[in-house]
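> Okay, here's the prediction I keep looking at, along with the sequence it came from:
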Amino acid sequence: MPVHLNHTIVPATDRDATAAFLVEILGLEPAPVYGPFRVVSLGNGVSLDVARADGDVPPQHYAFLVSEPEFDEIWGRIKERGLTFWADPYHQRPGQINTNDGGRGLYWSDPDGHNLEIITVPYGGW
């Protein structure tokens, strides 16, 4: 069997609020509780297991490969909420999207400062 990523833990100051934020913005099913986690399930069988963190939350980067229609839906929710978004991971190009590798991409932050990204074409292209 080839190796697949199954899940990763997302630290959060408020587990429930962060899971709800991810579910709402990404257009996913509600995140059930599993032990200390809120499990945000993605379409490829990978889950983001959101856990409450004590103290400071070190910001991480989470990138999501989405279809063109999904990109438009997610971007629409980001704009509806008045969230700042950027075309680049260093947040130097606010209010813009990128067209890297012939697709579209953008970055925004979750409530704890995790750098979230959506792209329609994987890095390096298809």
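Arrived safely. Residues are numbered from 1 along each chain as shown.

> When you work out contacts or count neighbours from here on, use the C-alpha atoms and nothing else.
Noted.

> Strands along this protein, start to end?
Using DSSP state E, the strands of the chain run over 7-12, 33-34, 37-41, 47-52, 61-65, 85-86, 105-109, 115-119.

> tell me the contacts of D16?
The contact partners of D16, by C-alpha atoms under 8 Å, 6 or more residues apart in numbering, come to R38, V50.

> cool, and the one 3 residues further on?
With C-alpha under 8 Å, 6+ apart as the criterion, the residues that contact A19 are A31, R38, V39, V40, V50.

> quick revisit: out of the strands of the chain, flag the one nearest E24.
Among those, the nearest to E24 by C-alpha to C-alpha is strand 37-41 (10.7 Å).

> here comes the other one, which I'd like you to weigh against the first:
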Amino acid sequence: MTAHFNHTIIASTDPAEMAGFYRDLLEADDAPSWGPFVNIVIGGGVLLQFAAPPTEFPPQHYAYLLDDEHFDRAHARITESGRAHWADPQRSRPGEINHEHGGRGVYLLDPSGHYLELITRPYL
């Protein structure tokens, strides 16, 4: 298998705010930005590019695999900020985390309304 994920553009109502939110939550590094993009880089050299789209956009789902210590720090940031979060994608278990797939997980919305999932164990 030679394909590796390289980058994605995440539609953003405020690209700078989104980059800051993701940078803090994912403990990402800044990356050079250009044109309409505000960029950060996460593990494996994956570039996340935030840009305002020319039209309205539907919310997307983005899942991030964190180690246990990073998950603890991210969950603490989420709860300390008062940000709504759920144990499930249906949002029926507010304020909780799940213990599925042999790890832990949590769902939340980013500042542009995308669904984020933070997990400590991969599905596969």
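Received, thanks. As the structure is a prediction and not an experimental result, all values here were calculated from the model.

> Just put the contacts of A19 of structure 1 in a markdown table and tack on distance to W108 of structure 1 and neighbour count.
Shown next, in a markdown table, are the contacts of A19 of structure 1 (distance: C-alpha to C-alpha, whole Å; neighbours: other C-alpha atoms under 10 Å):
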| residue | distance to W108 of structure 1 | neighbour count |
| --- | --- | --- |
| A31 | 21 | 20 |
| R38 | 21 | 25 |
| V39 | 21 | 23 |
| V40 | 18 | 23 |
| V50 | 18 | 27 |
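
> and which of these is nearest T99 of structure 1?
Nearest to T99 of structure 1, judged by C-alpha to C-alpha, of the contacts of A19 of structure 1 is V40 at 27.5 Å.

> Can you get me a residue count around the closest residue to I42 of structure 2 other than its chain neighbours?
Closest residue to I42 of structure 2 apart from its sequence neighbours, by C-alpha to C-alpha, 6 or more residues apart in numbering: A28 at 5.0 Å. For A28 of structure 2, the tally of surrounding residues (other C-alpha atoms under 10 Å) stands at 18.

> Looks like G95 of structure 2 contacts G82 (just checking).
No - taking contacts as C-alpha atoms under 8 Å, G95 of structure 2 lies outside contact range of G82: 9.6 Å.

> Give me the more crowded residue out of the two.
Using other C-alpha under 10 Å, the more surrounded residue of G95 of structure 2 and G82 is G95, with 17 against 10.

> Helices of structure 2, residue ranges please.
Assigned by DSSP state H, the helices in structure 2 fall at 15-26, 68-81.

> L22 of structure 1 is nearest to which of the strands of structure 1?
Comparison of those against L22 of structure 1 by C-alpha to C-alpha identifies strand 37-41 as nearest, at 7.6 Å.

> and that closest one with strand 7-12, angle?
Strand 37-41 of structure 1 runs at 120 degrees relative to strand 7-12, counting by axes from the mean of the first three to the mean of the last three C-alpha atoms, to 10 degrees.
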